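Asks: sequence and predicted structure, then a few things I'm wondering about:
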Amino acid sequence: MSVADMLMRRMTVGDLQTLFSIECADDARAVTITDLACTSNEIKPGCLYIPPAAERDEEHLRDAVTSGCYAILLPQVWRGRASTDDLGIPVLFSDEIDKKLGLIAAHLYGEPSQQLAIFVVYGMRCHSVARKLSDILHMLGNPVGTVVEGSSLSLSRELEVPYPLNAVHLQQQMQIMVEDGATAAVIAADEATLAPWALVGTAIDVVSGQDTVTQLYGATFSEETHVAAASERQITQVLVQSDGANVRDEAARQAVSMALAAGITPDSISQAAWVSQELN
């Protein structure tokens, strides 16, 4: 049995009703869901299909049944429409589906973000910052995954990712990282990488741009979440100690700030940054 299989939780339609206020018929509660599909191309036997707006028609719904999905989740406004009748599988309804998908996915995939140190990077240079921060974490001996538009990695393995990632896709990628042995993940928070509400259900350890990340991507924070807020003097000191590091490199400065927020010592960051400079 793979790590992914061990992480996956058994979820029934009844669980969706109880935990996430998804409406369903009483006789559908025992149906078990084994995966989630957000497009027709992702449908696998046993999955819950959550069709995008472009696929909410009778043809796509019936094709989904033929492809083996066990249930379909639609917005409340679809209740009573003829195209949902006689499909032969449960049709579920809910308001604000986008805001619930991350919670559903996190539950089904075994809360993968709880098993990773999650760094969320927001800002104009978030792609560069995410890569530099990943390098620092890697040089410190942490197996790390990176979610950045165009170059997402689980350790050194390139991930096939549909950009921008929605909450389901992000949870799936984090599950892959856990299966590969990662202990940390760095996520670039911009519209090219993440869809709205993509961070719902993700436990975040270190963040930059806290308020914006909440507003755009539905992130929530706990008392354990750290906000990158190192002083300019601290950051400069770390980079000065890293021979060859550019103290004016804003992406490097933000990466250092996030590493400091995670509790990594300045000396360790300096050494990691120096090694990264040498290798690059």
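Replies: Perfect, I can see it now.

Asks: contacts and neighbour counts: CA atoms only from here.
Replies: OK.

Asks: and the residue most central in space within the chain, what element?
Replies: Centroid-nearest residue in the chain: residue 170, 2.8 Å away (criterion: CA atoms, centre = their mean). Using DSSP states H and E, residue 170 maps to helix 167-180.

Asks: what does the helix or strand just after that helix rub up against?
Replies: The first helix or strand that comes after helix 167-180 along the chain, using DSSP H and E, is strand 184-189. Strand 184-189 has contacts (CA atoms under 8 Å, 6 or more residues apart in numbering) with 116-123, 126-127, 130, 133-134, 142-149, 174, 177, 194, 213.

Asks: in helices, which of those fall?
Replies: Among those, the members found in helices (DSSP state H) are 126, 127, 130, 133, 134, 174, 177, 213.

Asks: please compare the first structure with the one that follows:
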Amino acid sequence: MSAVTEAVSQRMTLGDLVTDHGFDLVPSYAGDVTITALADDVASVTPGAMYVPCQQVSLADINEACENGAYSALLPLAMKPQLVKHGKSLVDMPLMFADITRAQLARIASTMAGNPSDALAVFALTGPDAALLEHEVSEVARFLHMLGNPVGVINANDSQLLERFLDLSYPVDVLSMQRAIAVCAEDGAAALIVTMNDDTLQEDALQSVAVDVIACDGIPEPDRAQEFMEITAEKYGCAISKQTRFVLRTEESDTLALQSGVEPALVRPLSFAIAIGLAVGVRKNSIRSALRVTREFH
């Protein structure tokens, strides 16, 4: 169950969706109706929402969404013949019809939330070893915090925002991702760490998320690691641009981690965190200061 209801900063009309996405609106004169939220199941519908089940559902579900306050429903094209007779909807609210893709849904959700990922530095961490990745996500979050960045984390085992729990259902879908990012941005996070694996994310969950860094550990060969990151990014809808940084541990980050004096088990995840910091332009003096705090913390 998912919805984009919190931190919505931009209202959207049904006419906007017709213009921008070519959706079929019934009745056509309902273009001025404004929606204030998206919900992909009946239980998440709030007054002003558009119900977007993305699959065929029963007329009873659609009517229940209407009773819960939905202003519209976006339904598969195959449902139009059973819901529209002689040009009129059988439901007491405007209906839209389209075979919507997750990429389209993500763009709509991101637009409604004010493109929240643009306000954060987003780090997508991945790798073939789930246990190692889990450890490294925690260390990267701690290290970024030591560098003075309020951090949010989306991870199947422990999602947090500024040290408070984020209540999410896993794997996270497109709508839940946009809602979580919007909440992080509104609450003052400067950075967001996302674990990019099947436990945490549904396919395409990162559509319309501006990811600044994709980092990988656990594959020693740089070419294979690069290929792994690109394939993983494509799976979860993470667009790669000229600004996207791909990060691996380096000899420099390993050396700095070893010099920090932390216990041996922490050297590798700390090196990974340092490599990410260096990749985004953090100065070595700042990193060394953070390492001193990290050593005292551990």
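Replies: Sure, I can see it. Values in this document were obtained by computation on a predicted structure and should not be read as measured data.

Asks: follow-up on the earlier one: now render the ones in helices among the contacts of strand 184-189 of structure 1 as TSV, adding distance to residue 280 of structure 1.
Replies: TSV is the format used below for these (distance: CA to CA, whole Å):
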residue	distance to residue 280 of structure 1
126	19
127	17
130	16
133	14
134	14
174	27
177	24
213	31
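
Asks: name the nearest of those residues relative to residue 256 of structure 1.
Replies: When those are compared for distance to residue 256 of structure 1 (CA to CA), residue 133 wins out at 7.2 Å.

Asks: which residue is the nearest non-sequential neighbour of the closest one?
Replies: Nearest non-adjacent residue to residue 133 of structure 1, counting by CA to CA, 6 or more residues apart in numbering: residue 255, 4.8 Å away.

Asks: where in structure 2 does stretch 130-146 of structure 1 fall?
Replies: Structural correspondence for stretch 130-146 of structure 1: residues 137-153 of structure 2, per TM-score structural alignment.

Asks: which residues sit against that stretch?
Replies: In this structure, residues lying in contact with stretch 137-153 of structure 2 by CA under 8 Å, 6+ apart are 125, 159-162, 184, 188-195, 269-270, 272-274, 277, 286-287, 290, 293-294.

Asks: look at it and report the distance between its end residues.
Replies: 8 Å (CA to CA, to the nearest Å).

Asks: about what we covered before: how much does the helix holding residue 170 of structure 1 stray from structure 2?
Replies: Once fitted to structure 2, helix 167-180 of structure 1 is off its aligned match by 1.0 Å on average (mean CA distance after the TM-score superposition for structure 1).

Asks: whereabouts in structure 2 does that helix align?
Replies: The alignment of helix 167-180 of structure 1 onto structure 2 (TM-score structural alignment) spans residues 174-187.

Asks: just to revisit the earlier point, with the ones in helices among the contacts of strand 184-189 of structure 1 in mind, which one is nearest to residue 28 of structure 1?
Replies: Nearest to residue 28 of structure 1 among these, with distances taken as CA to CA, is residue 174, at 29.8 Å.

Asks: distance of the closest residue to the closest one other than its chain neighbours relative to residue 43 of structure 1?
Replies: Distances taken as CA to CA, 6+ apart place residue 112 nearest to residue 174 of structure 1, at 5.8 Å, with adjacent residues excluded. As defined by CA to CA, residue 112 of structure 1 lies at a distance of 22 Å from residue 43 of structure 1.

Asks: which one of these two has more residues nearby?
Replies: The neighbour count for residue 112 of structure 1 versus residue 43, taken as other CA atoms under 10 Å, is higher for residue 112 (27 against 22).

Asks: which residues sit in contact with the more buried one?
Replies: 7, 106, 171, 174, 175, 178.

Asks: trace it over to structure 2, please.
Replies: Residue 112 of structure 1 maps onto residue 116 in structure 2, by TM-score structural alignment.

Asks: let me see the ranges of the strands in the stretch 1-150 of structure 2.
Replies: Along the stretch 1-150 of structure 2, the segments classed as strands by DSSP state E, counting those that start in this stretch run 3-4, 12-13, 24-26, 34-35, 37-39, 49-51, 72-75, 84-85, 88-89, 95-97, 121-126.

Asks: so which of these gets nearest residue 166 of structure 2?
Replies: With respect to residue 166 of structure 2, and counting by CA to CA, the nearest of the strands of the stretch 1-150 of structure 2 is strand 3-4 at 14.5 Å.

Asks: what residues of stretch 264-274 of structure 1 count as buried?
Replies: Neighbour-count burial for stretch 264-274 of structure 1, counted by 16 or more other CA atoms under 10 Å, picks out 266, 268, 269, 270, 271, 272, 273, 274.

Asks: wait, I meant stretch 160-172 of structure 2
Replies: 160, 161, 162, 166, 168, 170, 171, 172.

Asks: go on, stretch 99-115 of structure 2?
Replies: Residues of stretch 99-115 of structure 2 classed as buried: 100, 102-103, 105-115 (neighbour count, 16+ other CA under 10 Å).

Asks: what's the spacing between the residue mapped onto residue 99 of structure 2 from structure 1 and residue 79 of structure 1?
Replies: Aligned by TM-score structural alignment, residue 99 of structure 2 pairs with residue 95 of structure 1. According to CA to CA, residue 95 of structure 1 stands 11 Å off from residue 79 of structure 1.

Asks: before we move on, the earlier item: filter the contacts of residue 112 of structure 1 by whether they're kept in structure 2.
Replies: Checked against structure 2 using both residues aligned by TM-score structural alignment, their matches' CA atoms under 8 Å, these keep these contacts: 106, 171, 174, 175, 178.

Asks: not counting sequence-adjacent ones, nearest residue to the last one?
Replies: By the measure of CA to CA, 6+ apart, the closest residue to residue 178 of structure 1 outside its immediate chain neighbours is residue 112, 6.6 Å from it.

Asks: now the equivalent of residue 257 of structure 1 over in structure 2: which helix or strand?
Replies: Matched by TM-score structural alignment, residue 257 of structure 1 corresponds to residue 275 in structure 2. Element membership for residue 275 of structure 2, per DSSP H and E: helix 264-279.

Asks: by contact count, what packs against that helix?
Replies: Secondary-structure packing of helix 264-279 of structure 2 (3 or more CA pairs under 8 Å, 6 or more residues apart in numbering; DSSP states H and E): helix 130-146, strand 245-247, helix 251-259, helix 284-297.
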